[in-house]
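**Q** sequence first, predicted model second:
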Amino acid sequence: MNQTELNKQKQLPSKEERHKLFGSVDPGPRTKPIEKDQMADLQNSRKDFLFNIDMVGISNVKHPIRISSKLTPEIQTTIGTFTFGSSIAQGSKGTNMSRFTEQLDKYHHEGFAIDIATMKEFTVELAERLKQSDASVTVDFPWFFERKGPYSDLTGMNHADATIDVNYDQELGHDVTVTLTGKITTLCPCSKEISEYSAHNQRGNVTMKVKLADDFNEQETDWKAALLEAAESNASARIHPVLKRPDEKMVTEQAYENPRFVEDIVRLVAADLYEYDFVESFEVTCRNEESIHLHDAVASLSYDKKAERTE
């Protein structure tokens, strides 16, 4: 008799008995209330709890979202990773964690479109739901955009990593910061200078963190496309998902004609961000994945245009 036939003859205990075999026990007596208004509410306890808390909330919350763009595809569905929070005064024990996800679910049923205006509205409502004077929400998401080969016009999809960070205070209003990390090609100026021919190149990662001006209008400006252009237009060459041989020739020659150190990238990108009216302050970082070293090359700078105006 083979093993399959033996298995067919096996008489298993019932599912309830199997659970008990692996440690399940019968329910014990129920003495605590089951109605919400009769349950203890520890989070809303009022005492002197020693310190104020700057932020308490939940993070790593993944949820479907819709985003719009002035680049193709203009409307896309993606996955957002959220962090929600608010402050807690010294006299309060804690927050009601379920209210964060209740707020998220409300917007989900209304079709959660991630834009600056909606995120501002979200934080105001979240503060009211939490019965706090402030609230914050951060969402990270991949943003996809179509890219054509420079000669063939054959299209493919690239993506960049985007973040929107909105902080709301009842007295101070909203503070909005956006971040975009895009990938570029850089060709080493030193390698080009010292070599008889050729030069090594690498993939660069440009991260731009920008504080938006209070009057920023997302209907007029797609901040994602603007930051991407600041990174890519100052690179040795752009990254392409589809390259035929004529495309590759053009990209390779363009990179050779536009050598860039990481120091060059952050300064050139900073110049573009400086000229954007919707940018109040910014941080720029470039990290090159070196092709002839095991280490990465990095450079960064920050600038506050508002501080410049007060000097």
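**A** Structure's in. What do you need?
**Q** rest of the way, CA atoms for contacts and neighbours
**A** Will do.
**Q** chain neighbours aside, what residue packs nearest to Ser281?
**A** In space, and not counting its chain neighbours, Ser281 is closest to Asp304: 4.2 Å by CA to CA, 6 or more residues apart in numbering.
**Q** how far away is the one you found from Ile67?
**A** 28 Å (CA to CA, to the nearest Å).
**Q** how about Glu5?
**A** 56 Å.
**Q** these two: which has the busier surroundings?
**A** Each of Glu5 and Ile67 has its neighbours counted (other CA atoms under 10 Å); Ile67 has more, 19 against 9.
**Q** quick one, what contacts that one?
**A** 75-78, 113-115 (CA atoms under 8 Å, 6 or more residues apart in numbering).
**Q** where do the helices sit along this protein?
**A** 3-9, 15-21, 98-109, 116-130, 189-194, 223-232, 245-257, 262-275, 305-310 (DSSP state H).
**Q** can you redo those helices as a markdown table with distance to Leu50?
**A** Compiled in a markdown table, those are given as follows (distance: least, CA to CA, whole Å):
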| stretch | distance to Leu50 |
| --- | --- |
| helix 3-9 | 63 |
| helix 15-21 | 46 |
| helix 98-109 | 25 |
| helix 116-130 | 21 |
| helix 189-194 | 57 |
| helix 223-232 | 42 |
| helix 245-257 | 59 |
| helix 262-275 | 43 |
| helix 305-310 | 36 |
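**Q** use this one as the comparison:
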Amino acid sequence: MKLADVQSLRDNRNLPIDKVGVKNLRYPITLLDRTKKRQHTIATVNMYVLLPSDFKGTHMSRFIEVLNENRECIDIRKIGKILKQMREKLNARKSYIEFDFPYFIEKEAPVTKIKSLMSYDCKVEAFGDSHTEELFLNVEVPITSLCPCSKEISSYGAHNQRGVARIRAQLAEFVWIEELVEVAESSASCEIYSLLKRPDEKFVTEKAYNNPMFVEDIARNITLELSKDKRIPHFSVEVENFESIHNHNAYAFINR
């Protein structure tokens, strides 16, 4: 018995829908890893297409079919292929995809060299049609900042705090997640580690004290570094400090 395909029926209301698809799908994926070649993680996936005005609905199962075909390695150099598959399977002019996922980098403590894993929240956003495609890589990097004003006016000590640097980079060519993480960490008073022993704690405390930064300094430092990279034609930088002596956060944003 042939089953009715209700989604393919015509709609007479003459209203296209900008995005229609599946959202908040938890899915295992494999990513390129600069050090270990491959990394397995769990992503939250959003997949959409433009629905023409005369289509009643879309075929949700076809989004998952495309994801199934590509989950063995989500390579940002092949996102265009995934977008094209979505448009072809769903007979759509535009397609969109988003992957939110934790990415893990093994780091050595600065003195003891003990290795541990740091987690970074990342996101890949892409959209395209038959003529153009745009791809964005987002990273959220924990950082340490030490207040220059506090250091200048205090007889001893200075207040510091944990913060976060968020980079959203449009990619014209391939860029490693690790590269953006390194730009953010090197632009702060000190980077953050998941495991430190006492000699390491002494080192990072003194490094931050000798390298005071406002959120404005960190945002500008990151911007200067990213501006040198021809693979990144457009980017935004957001820095937020979770202040240790105020009842508010300090914030800076640059869009280039």
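**A** Perfect, I can see it now. These numbers were taken from a predicted model, which means no experiment stands behind them.
**Q** just to revisit the earlier point, wait, the residue nearest to Ser281 of the first structure touches Phe282, no?
**A** Yes: at 6.5 Å, Asp304 of the first structure and Phe282 qualify as touching, with contact defined as CA atoms under 8 Å.
**Q** can you pull the contacts of His174 of the first structure?
**A** Contacts of His174 of the first structure (CA under 8 Å, 6+ apart): 120, 166-168.
**Q** in strands, which of those fall?
**A** When the contacts of His174 of the first structure are checked against strands (DSSP state E), the matches are 166-168.
**Q** closest to Ile265 of the first structure among those?
**A** Nearest to Ile265 of the first structure, judged by CA to CA, of those is Val166 at 27.7 Å.
**Q** who's in contact with the residue nearest the centre of the first structure?
**A** Geometric centre of the first structure, nearest residue: Asp140, 2.0 Å, by CA atoms, centre = their mean. Counting by CA under 8 Å, 6+ apart, Asp140 of the first structure touches 80-82, 161-164.
**Q** related to what we said a few turns ago, for the contacts of His174 of the first structure, which one is nearest Lys209 of the first structure?
**A** Val166 (13.0 Å).
**Q** and the closest one, what's its match in the second structure?
**A** Correspondence of Val166 of the first structure to the second structure, assessed by TM-score structural alignment: Ala126.
**Q** and its match, how many neighbours does it have?
**A** 21.
**Q** repeat for Phe261 of the first structure
**A** Neighbour tally, Phe261 of the first structure, other CA under 10 Å: 19.
**Q** same check, this time on the one 5 residues further on
**A** Applying the criterion other CA under 10 Å, we find 26 residues in the vicinity of Val266 of the first structure.
**Q** now do it against Ala213 of the first structure, distance only.
**A** 21 Å.
**Q** just Glu283 of the first structure next, same as before
**A** In terms of CA to CA, Glu283 of the first structure sits 15 Å off from Ala213 of the first structure.
**Q** repeat for Phe145 of the first structure
**A** With CA to CA as the criterion, Phe145 of the first structure and Ala213 of the first structure are 25 Å apart.
**Q** same question, His174 of the first structure
**A** 11 Å.
**Q** stretch 149-161 of the first structure spans what distance, first to last residue?
**A** 22 Å.
**Q** check what contacts it and list those residues.
**A** 140-148, 180-183, 240-244, 246-247, 250-251.
**Q** before we move on, the earlier item: of the contacts of Ile67 of the first structure, which is the most crowded?
**A** Ala113 (19 neighbours).
**Q** so what corresponds to Glu106 of the second structure in the first structure?
**A** That one, Glu106 of the second structure, aligns with Glu146 by TM-score structural alignment.
**Q** repeat for Phe242 of the second structure
**A** Using TM-score structural alignment, Phe242 of the second structure sits opposite Glu289 in the first structure.
**Q** so the closest residue in space to that match that isn't next to it in sequence versus Asn201 of the first structure, what's the distance?
**A** Once flanking residues are discounted, Glu289 of the first structure sits nearest to Asp296: 4.9 Å by CA to CA, 6+ apart. Using CA to CA, one gets 12 Å for the distance from Asp296 of the first structure to Asn201 of the first structure.
**Q** common neighbours of those two, please.
**A** Glu290.
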